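>>> below: sequence and its predicted model.
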Amino acid sequence: MGDTDTHIFPTYKRWDLTFDHAKGDTITTKEGHDYLDFMSGIGTVNMGHSHPDIVAAVEKQVQKGWHASNFFHYEEQERVASLLAEATGLDFVFYGNSGSEANEAAIKLARKATGKESVVSFTQSFHGRTYGSLAATGQSKIQEGFDPLPSGFTYAPYNEVDELAKYVDDQTAAIILEVIQGEGGVVPGERGFLKQTEALAKQHGALLIIDEVQTGMGRTGSPFSFQKYGLTPDIVTVAKGLGNGFPVSAMIGSTHLKAHFGPGSHGTTFGGNPLAMAAVEATLHVLNTPYFLEDIHEKSQQAFQLLNEELRGLDDVVDIRGDGLMIGIACKGPVAPILTNLQAKGLLALPAGEKVIRLLPPLTISQDRLMIGLKIVVEAIKESAKTTASR
């Protein structure tokens, strides 16, 4: 479709593909071409497309009704809140519709609860595109053209323990971080850095907000990635995989924050609607299936083993990093041509910045299909390396 044939703002650089339907790990275009999906709707369809249990739950709720407003009590909201509290070790939930909304709510709550303004995030972070979450995003290219942004936000270097203390003081309301920076290049936080961040927050009476929008819901092999490091956040935000692609998010906070988010302090028309809750509850039940997380761990080990064996010796490959089934392959040059080649080979993947290939296959993908896809990725990278060497 050409630019003159649409009435949609051109905010997305779209591929020359038209979606028709999807099932499991496969997306089929209107033209009838099948693609092995190693992007999962940008890390949202963690349980695979059209998961039968999740589809059935949403279909059942459709027949009952999908919106009445948050003036009503919803039993579904209470059930999901209990599951999220149990999964995170936190206490109270606010529902939104996107990761940006969840982070916006977290920033508002942190300032209200502490009475302080300053929020510290990190360079190359990504927390959303609404004004508060955009101001917390440490990437100037994403902020460009939207000045003036809300004040009070600073950006510390990620994974640099000695530098972090320069940015945190007694006027800091919160530190917000991703345990693995997703859009910033699939960069894992180092254990010492993450623990020091937590300690600095507690030392200065600041809240620790962990953005699990991309890393949560089993993506790294744990329900939430912060749990692997023994962190104790005050607030966790989650979206993307929370409803297996259904637009829904949650901000989950500790009990001492309850008094600061009372009636009228925050809200959203559609947050926590019954359709969203049906999708979330069914998704959480899949996540809690026995051996589900262990299976992710086994597939992750095999994936990293294959990639390290095949790619570590290539001059064009700088690093292979990530956790669980969130994998980044950092290259010396731009990865756009490799991603185009992957599409030609029938596989969909994403960039994370200009020079990183980001792989986010469905968590439910079979071991065989995962290996098939990874071999396609290896083949495309090696073809690119040969092309570079011949120049």
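Looks like it arrived, so ask away.

>>> only C-alpha atoms from now on, for both contacts and neighbour counts.
Noted.

>>> elements contacting the helix ranked longest in the chain?
Identified as the longest helix of the chain according to DSSP state H is helix 367-389. Packing partners of helix 367-389 (3 or more CA pairs under 8 Å, 6 or more residues apart in numbering; DSSP states H and E): helix 292-311, helix 336-344.

>>> so which of those helices is nearest Ile329?
helix 292-311 (8.9 Å; CA to CA).

>>> ok, residues contacting the closest one?
With contacts defined as CA atoms under 8 Å, 6 or more residues apart in numbering, helix 292-311 is touched by 218, 220-223, 286-287, 317, 320, 323-325, 363, 367, 370-371, 374, 378.

>>> and the angle for it with helix 367-389?
30 degrees (axes from the mean of the first three to the mean of the last three CA atoms, to 10 degrees).

>>> report the buried residues of the next helix or strand after helix 292-311.
Once the chain leaves helix 292-311, the next helix or strand it forms, by DSSP states H and E, is strand 317-323. Buried residues in strand 317-323, defined by neighbour count with 16 or more other CA atoms under 10 Å: 317-318, 320-323.

>>> A strand includes Ser121, no?
Yes: using DSSP: H, G, I helix; E, B strand; the rest coil, the secondary structure at Ser121 is a strand.

>>> what distance do you get for it to Ala174?
For Ser121, the distance to Ala174 (CA to CA, to the nearest Å) stands at 9 Å.

>>> so for those two, which residue has more residues nearby?
Ala174 (30 against 27; other CA atoms under 10 Å).

>>> and the more buried one, helix, strand or coil?
strand.

>>> quick one: it and Ala110 touch, right?
Yes: applying CA atoms under 8 Å, one finds Ala174 in contact with Ala110, separated by 6.2 Å.

>>> joint contacts of these two?
Counting by CA under 8 Å, 6+ apart, the residues touching both Ala174 and Ala110 are Leu207.

>>> buried residues in stretch 113-128?
Residues of stretch 113-128 classed as buried: 113-114, 116-128 (neighbour count, 16+ other CA under 10 Å).

>>> okay, now the one to match up with it:
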Amino acid sequence: MDWFELEKEYLIPFYKRQRVVFVRGEGCWLYDENGKKYLDLVAGIACVAIGHSHPHFIKRVEEQLKKLVHVSNLFYTTPQIELAMKLREISGMDKFFFCNSGTEAVECALKISRKVTGRKKFVALKGAFHGRTMGSLSVTWKEKFRKPFEPLIKPVEFVEPNNIHDLEKKVDDETACVILEPIQGEAGVYPLDEGFIKAVFEERDEHHFIVIFDEVQTGFGRTGKWFAKDHYGVKPDVIAMAKAMGSGFPIGGVGVTNEVAKKLEATEHASTFGGNPLACTASLATIEIIEKEKLVENAGKVGSYFRERLSELSEEVRGLGLMIGAKFENAFEIVRRGFDEGLVLNATSEDNLRFVPPLVIGKEEVDYAVEKLGSILRTLT
């Protein structure tokens, strides 16, 4: 069966896909329809934290599937409350709302900032990517994403990352929030400076806006801490989370402080499917595995090793934990040739590769990846 032609016939052409059909996964490895094996260095774009087909994850989700999938948020369900309790423990945030994706989490966070402050202006960073719904798209930097859908939500100001002077010029007493990714993922994996983060919170104390951390890509152990905010020693007013939260199962969430939560009321936001028993169980199972197998620590240790090995091939390697960006010319061609070598890679631009593998990856797989990547580079010279 020609799946490529069927896709053209039946699906809206929103995606530029790689020409491979994956049918199975195990740990850090994927298998295509012909049985070929690939090392997965993308993990569903930083989603599949615990690796593919983890037995405990399957067991927990299967058990919940047999009991209860969905009843809506008109009623109480135990997995939702259990997940909120666990998230308070690992994130340090106080109260939570559940949705289905990262862009929904950002949308909710933006609405919260307007409700809590009574103001309209959003401040985001140049290079930012926060999603593709109308609100999240409004605070996304790249013009090619925004322009076809204008007019978007206004007012929005964009600040140069790590430029404190630019920040001071653009935040004021009309600002509802500053939203930022502690590590800009889609821009190529660029961590923000500690001094800049500190300045954001100092400006918050002066102008009384909301600080939103978009931890959709950086959360749940990806950077070697449970959340990237922990590298900076700060507590945002709001955190948006998703991706690895369910290790591939669709779930997102928003965490807020008690100070923010007390200014919110019933009916001001909602989600039909958000926080349903199956999704929350998938998230609980993910957290259980991350804790039991010490995957936060593994991300820090193996991520450091991965960056060291990549430095043998690239003059510029960035990131924290297992969220890594590296400069490589002809990055899109490297991705294409990666499939021949049994590597699943991701390019964020013509000269940058992003590495966000499952958190279960070990040094042996890293060595395999670097050897294969080196082989690809030799064919390009």
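Arrived safely. Just so it is clear, the structure is predicted and the values come from calculations on it, not from any experiment.

>>> ok, which pair from the buried residues of stretch 113-128 of the first structure is furthest apart?
Ala113 and Gln124 (26.9 Å).

>>> show me what Phe365 of the second structure aligns to in the first structure.
Check again: residue 365 of the second structure is Glu, not Phe. Structural alignment (TM-score structural alignment) places Glu365 of the second structure against Arg369 in the first structure.

>>> and what of Ile210 of the second structure?
Ile210 of the second structure maps onto Leu207 in the first structure, by TM-score structural alignment.

>>> give me the distance between its match and Leu284 of the first structure.
Using CA to CA, we find Leu207 of the first structure at a distance of 27 Å from Leu284 of the first structure.

>>> for Phe261 of the first structure, same thing?
Counting by CA to CA - Phe261 of the first structure and Leu284 of the first structure are separated by 25 Å.

>>> do Gln302 of the first structure as well
Separation of Gln302 of the first structure from Leu284 of the first structure (CA to CA) stands at 25 Å.

>>> ok, now Leu374 of the first structure?
Leu374 of the first structure sits at a distance of 27 Å from Leu284 of the first structure (criterion: CA to CA).

>>> so between these two, which is more surrounded?
A direct count of neighbours by other CA under 10 Å for Leu374 of the first structure and Leu284 places Leu284 higher, at 23 against 19.

>>> quick one: neighbours of the equivalent of Thr28 of the first structure over in the second structure, just the number.
Matched by TM-score structural alignment, Thr28 of the first structure corresponds to Tyr31 in the second structure. Neighbourhood size, Tyr31 of the second structure [other CA under 10 Å]: 19.

>>> repeat that for the one 4 residues further on.
A count of neighbours around Gly35 of the second structure, defined by other CA under 10 Å, yields 11.

>>> same question, Asn330 of the second structure
Counted by other CA under 10 Å, the residues lying close to Asn330 of the second structure total 16.

>>> returning to what we had before: for the nearest residue to the match of Ile210 of the second structure once chain neighbours are set aside, what are its contacts?
Counting by CA to CA, 6 or more residues apart in numbering, Leu207 of the first structure lies nearest to Ala174, which is 4.4 Å off, once chain neighbours are set aside. Contact analysis of Ala174 of the first structure by CA under 8 Å, 6+ apart lists 107, 110-111, 118-120, 201, 206-209.

>>> can you rerun that using 7 Å?
Going by CA atoms under 7 Å, 6 or more residues apart in numbering, Ala174 of the first structure touches 110, 119-120, 206-209.

>>> what two of the residues you listed are the furthest from one another?
Greatest spatial distance among the contacts of Ala174 of the first structure (CA to CA): Ala110 and Val120, at 11.6 Å.

>>> alignment lookup: Thr133 of the second structure to the first structure.
Using TM-score structural alignment, Thr133 of the second structure pairs with Thr130 in the first structure.

>>> next, count neighbours for the aligned partner of Ile239 of the second structure in the first structure.
In the first structure, the residue paired with Ile239 of the second structure is Val236, using TM-score structural alignment. Number of residues near Val236 of the first structure (other CA under 10 Å) recorded here: 28.

>>> any idea what Gly188 of the second structure aligns with in the first structure?
So Gly188 of the second structure corresponds to Gly185, using TM-score structural alignment.

>>> wait, that match touches Ala352, no?
Yes: assessed by CA atoms under 7 Å, Gly185 of the first structure is found in contact with Ala352 at 4.6 Å.

>>> so between the two, which is more surrounded?
The residue with more neighbours, out of Gly185 of the first structure and Ala352, is Gly185; 24 against 20, by other CA under 10 Å.

>>> do you know how far that one is from Ser125 of the first structure?
9 Å.

>>> likewise Ala201 of the first structure?
Distance of Ala201 of the first structure to Ser125 of the first structure, given as CA to CA: 18 Å.

>>> now swap in Gln77 of the first structure and tell me
30 Å.

>>> do the same with Asn103 of the first structure
Applying CA to CA to Asn103 of the first structure and Ser125 of the first structure gives a distance of 13 Å.

>>> how about Asp5 of the first structure?
Distance, Asp5 of the first structure to Ser125 of the first structure, by CA to CA: 35 Å.

>>> got it, and Ile357 of the first structure?
The gap separating Ile357 of the first structure from Ser125 of the first structure is 17 Å, by CA to CA.

>>> so for the second structure, the centremost residue is which one?
Centroid-nearest residue in the second structure, with CA atoms, centre = their mean: Gln217, separated by 1.6 Å.

>>> and it, helix, strand or coil?
coil.

>>> before we move on, back to that, return the set of buried residues in the longest helix of the first structure.
For helix 367-389 of the first structure, by 16+ other CA under 10 Å, it's 367, 370-371, 373-382, 384-385.
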